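[1] no FASTA, just this:
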């Protein structure tokens, strides 16, 4: 096992560093260096293909000509159900999705890309929970730099619902993902098993210039709409755009709150994770509060209704992905495992990486900060699920403080 931490904890927060080109990492660096220079500074980078060269997926899923081996995928996983997006059909701020069997998607891939009217289809297999569906296949190993992953740690130990934020994407040349920032304002990493991608990034805050008068972000940053001053009057003020081409085998680290859009320049397979940890939990908390403020404002004229607070939490969960109660359950799960770690219980992340003592202390200090913010929110006492809770956030905060002492 490898210890993920050897530094003294730093809880002073995080500033996004402005960049004009992506730093490229071709040789191994220490975890400490990556944590300080990229996670805490919320700065993107690209890892070379040497970091994924031993992955099983890079041999099993790729033909000798470096294209997706769809025959192998169909033969081994053809019965799996997969989500598929139609890149030509807009659904709100995303693309319309349907569920296929993988073998059906491969049939499309192998030449049936036209509709009965002769229109070319562009279908993109996205957000396939491959690890959950095939836990014993071991297609890849999560790099050490991304192994402090509270989000997938939380879902791994949950027994009430099965889910995770570990995905496989398979898309033909020309498939793409609209302009967005990642769920919960999490970090993400994306590794090309084969193929090439073009990425366009805007750092946190720049997205405000790429929204219409109603606050809706642009769907496609390459569209002519963006030059329409009546629709996007602030667009000329967006000056932080950064582009990068991701080659086969390379891995991109996407920091919290960086809006981005992605195109497949070739037929491509990629592996992607979203994750939160102590370095960006404050961003996730602030985004949760911001999302609740937006919900409350949207239905402010209904604040006389029965259990208005509860209805706001339901809408928050539907639009954001978490409400206050689930966010607290998430914090509690992570905190208890780190308290146990300080008393001698080993904490393993992704099978091979051990969370060390200093890393545990760092995490607990960030959890302490977040619990204090939650308890300071005056809305907490009005949420029914907290009022009768035996395991109240105040109790957990005391446990964290005691463990740190």
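    Perfect, thanks for sending it. Because the structure is a prediction, the values reported are computed rather than measured.
[2] rest of the way, CA atoms for contacts and neighbours
    Fine.
[3] List the buried residues for the lengthiest strand in the chain?
    Longest strand of the chain, by residue count under DSSP state E: strand 81-91. Residues of strand 81-91 classed as buried by neighbour count (16 or more other Cα atoms under 10 Å): 81, 82, 83, 84, 85, 86, 87.
[4] Just give me the neighbour total for residue 233.
    Residues contacting residue 233 under the criterion other Cα atoms under 10 Å number 16.
[5] Just the strands from the stretch 101-250 of the chain, written as ranges.
    123-128, 166-171, 176-180, 187-194, 197-202, 242-246 (DSSP state E, counting those that start in this stretch).
[6] what packs against the third one?
    Applying 3 or more Cα pairs under 8 Å, 6 or more residues apart in numbering; DSSP states H and E, one finds that strand 176-180 contacts strand 259-264.
[7] ok, now the fourth one?
    Packing contacts for strand 187-194, counted by 3+ Cα pairs under 8 Å, 6+ apart, involve helix 57-60, strand 251-254, strand 268-275.
[8] ok, and what's touching the longest one?
    Contact partners of strand 268-275, identified using Cα atoms under 8 Å, 6 or more residues apart in numbering, comprise 67-68, 149-152, 165-173, 182-183, 186-197.
[9] quick one: it to strand 123-128, angle?
    Counting by axes from the mean of the first three to the mean of the last three Cα atoms, to 10 degrees, strand 268-275 lies at 30 degrees to strand 123-128.
[10] what distance separates strand 268-275 from the middle of the whole chain?
    Distance of strand 268-275 from its chain centroid, counting by Cα atoms, centre = their mean, to the nearest Å, is 9 Å.
[11] try it against this one:
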């Protein structure tokens, strides 16, 4: 990054094939540390179908395969040279248009100046949702317990009709993404949605990651904690971001067929190299604090802002964990029945651990202003029923589907589309880069 950031170490690289789940939890998940995992993608269909032989052992993208087999009507593309608010400008185009642009660049179809201004990066393509019968990968054991995608396979992200809208529901329908980009495409500095855990598999190409630990995340914000550094390659203003020069970063170069685990709350920026929720709530609340006295429903406004800016508010998240609490209780009951041949002490302990984690999070949430008696009286009927009417929850077809998915995980007969992960689980990104 041209010396603009202070790199103090490298992300550890581990042979994932010889790493046990318990070791992964103890060494990386529990201490919230990033890691690069090797040896886990050899059998993936994506590694064979999506690439062609390249120089040496390297592979290159088979763009014609995508054009022939995945003719999505529209894909979302980021213009890496154009900023729009806190992200890159987003465009919609057909897959064929995106591939034509990429191929045109690769064959010198643009001048150097035009090329710099036209780097397009296909992002957030909900590939698994669009093509559920095409099994591109097998989720590594470390990331299978994927609560958020299990939930979103059968539930909407929002219950409150004041927040939900059709386009937003589609965009939040799952968090299993495919990314495709040429040399020079990049993702601005950010922490992952919902401050989740995530994982990203690189099918081909190389990319550079820079990571900042959560203990230093305040240093990439201005003094009011309202805006953050956008691009580490820019000359970051010391006046606007007075703490930035104290940041210390970890770096890694992710090669093809490697998977990187991105822990919760780590800010990171990613560059393609070669040619082939509580903190968010506090920020939202502080930002509009000055209108509290003239707003009849200040907490409701906070929650609507939180949903708009992070994808999920406190009530959405509480509905989410209520369903997982009930589902884990039901599965724990069944797994301990004498007639159940699949009984496993380890599985039972896992469900108990899940319930303890949910209880800890829920206890903290109940101390916030959103859950005062006064504010609970003013929430929508949809939200109230969604997290307090147990009978209604148990009768929901969507909840029954969630139980089926969780039960399949329990007996280790994993459905092919079980997730690229998230939240106290994980979010995955499949990357095809050149």
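    Arrived safely. Owing to the predicted nature of the structure, the values given are computational and were not obtained by experimental measurement.
[12] TM-score them against each other, please.
    These two chains, once laid on top of each other, score a TM-score of 0.80 by TM-score structural alignment, normalised by the length of structure 1; 350 aligned residues with a Cα RMSD of 2.7 Å.
[13] Tabulate the helices and strands packed on strand 187-194 of structure 1 (CSV), appending distance to residue 114 of structure 1 and mean neighbour count.
    Formatted as CSV, these follow (distance: least, Cα to Cα, whole Å; neighbours: other Cα atoms under 10 Å):
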stretch, distance to residue 114 of structure 1, mean neighbour count
helix 57-60, 29, 18
strand 251-254, 32, 24
strand 268-275, 20, 24
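[14] Those into a markdown table, with extra columns for distance to residue 385 of structure 1?
    Compiled in a markdown table, those are given as follows (distance: least, Cα to Cα, whole Å):
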| stretch | distance to residue 385 of structure 1 |
| --- | --- |
| helix 57-60 | 44 |
| strand 251-254 | 34 |
| strand 268-275 | 26 |
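[15] quick one: which of the ones you listed is nearest residue 72 of structure 1?
    For those, the distance to residue 72 of structure 1 is smallest for helix 57-60, at 7.3 Å, taking Cα to Cα.
[16] Please enumerate residues in contact with the following helix or strand past that closest one?
    Once helix 57-60 of structure 1 ends, the next helix or strand along the chain (criterion: DSSP states H and E) is helix 70-77. With Cα under 8 Å, 6+ apart as the test, helix 70-77 of structure 1 has contacts from 60, 61, 102, 103, 106.
[17] out of the residues you listed, who has the most neighbours?
    Highest count within the contacts of helix 70-77 of structure 1 by other Cα under 10 Å belongs to residue 102, 23 neighbours.
[18] Quick check: chain neighbours aside, which residue is closest to residue 403 of structure 1?
    residue 339 (6.2 Å; Cα to Cα, 6 or more residues apart in numbering).
[19] and if you look at residue 134 of structure 2?
    Using Cα to Cα, 6+ apart, the closest residue to residue 134 of structure 2 is residue 128 (7.7 Å).
[20] corresponding residue for the one you found in structure 1?
    Residue pairing (TM-score structural alignment): residue 128 of structure 2 is matched to residue 131 of structure 1.
[21] thinking that match is in contact with residue 163, fair?
    No: using Cα atoms under 8 Å as the test, residue 131 of structure 1 is too far from residue 163 to be in contact (10.3 Å).
[22] So if I had to pick from those two, which one is more boxed in?
    With neighbours defined as other Cα under 10 Å, residue 131 of structure 1 and residue 163 compare such that residue 131 has more, 17 against 13.
[23] if I look at that one, how far off is residue 118 of structure 1?
    Using Cα to Cα, to the nearest Å, we find residue 131 of structure 1 at a distance of 36 Å from residue 118 of structure 1.
[24] again with residue 318 of structure 1
    Taking Cα to Cα as the measure, residue 318 of structure 1 falls 37 Å from residue 118 of structure 1.
[25] Between those two, which has more neighbouring residues?
    Taking other Cα under 10 Å, residue 318 of structure 1 and residue 118 do not tie; residue 318 has more neighbours (11 against 8).
[26] Tell me which residue of structure 2 matches up with the more buried one.
    With TM-score structural alignment as the criterion, residue 318 of structure 1 matches residue 308.
[27] mean shift between the strand or helix carrying that match and structure 1?
    According to DSSP H and E, residue 308 of structure 2 maps onto helix 298-310. Using mean Cα distance after the TM-score superposition for structure 1, helix 298-310 of structure 2 ends up 1.5 Å from its aligned counterpart in structure 1, as a mean over the superposed pairs.
[28] Can you name the next helix or strand after that helix?
    Downstream of helix 298-310 of structure 2, the next assigned helix or strand under DSSP H and E is helix 314-335.
[29] And the contacts of that next one?
    147, 151, 157-159, 277, 303, 340, 342-344, 347-348, 351-352, 354-355, 358, 362, 365, 370, 383, 386-387, 393, 399, 402-403, 406-407.
[30] Compute the inter-axis angle for it and helix 298-310.
    80 degrees.
[31] How far does helix 314-335 of structure 2 sit from its chain's centre?
    On the basis of Cα atoms, centre = their mean, helix 314-335 of structure 2 sits 21 Å off its chain's mean C-alpha point.
[32] Kindly report the same for stretch 130-145 of structure 1.
    Offset of stretch 130-145 of structure 1 from its chain centre (Cα atoms, centre = their mean): 16 Å.
[33] and it, how far apart are its ends?
    So stretch 130-145 of structure 1: terminal residues 21 Å apart, Cα to Cα.
[34] Flag every buried residue along it.
    Buried residues in stretch 130-145 of structure 1 (16+ other Cα under 10 Å): 130, 131, 139, 140, 141, 142, 144, 145.
[35] cool, stretch 377-394 of structure 1 as well?
    380, 383, 386, 393.
[36] So which residue is smack in the middle of structure 1?
    Closest to where the C-alpha atoms of structure 1 average out (Cα atoms, centre = their mean) is residue 274, at 2.7 Å.
[37] what's the spacing between the aligned residue in structure 2 for residue 146 of structure 1 and residue 14 of structure 2?
    Alignment note (TM-score structural alignment): residue 146 of structure 1 maps to residue 143 of structure 2. Note on residue 143 of structure 2: its distance to residue 14 of structure 2, by Cα to Cα, is 16 Å.
[38] Apart from its neighbours in sequence, what residue is nearest residue 97 of structure 1?
    residue 85 (4.3 Å).
[39] Aligned to the one you found, what sits in structure 2?
    The alignment partner of residue 85 of structure 1 in structure 2, by TM-score structural alignment, is residue 78.
[40] go on, residue 31 of structure 1?
    By TM-score structural alignment, residue 31 of structure 1 lines up with residue 21.
[41] The nearest residue to its match once chain neighbours are set aside and residue 197 of structure 2: what is the separation?
    Leaving out its chain neighbours, the residue that sits closest to residue 21 of structure 2 by Cα to Cα, 6+ apart is residue 142, at 5.8 Å. Per Cα to Cα, residue 142 of structure 2 is found 11 Å from residue 197 of structure 2.
[42] Please consider this matter closed, and thank you.
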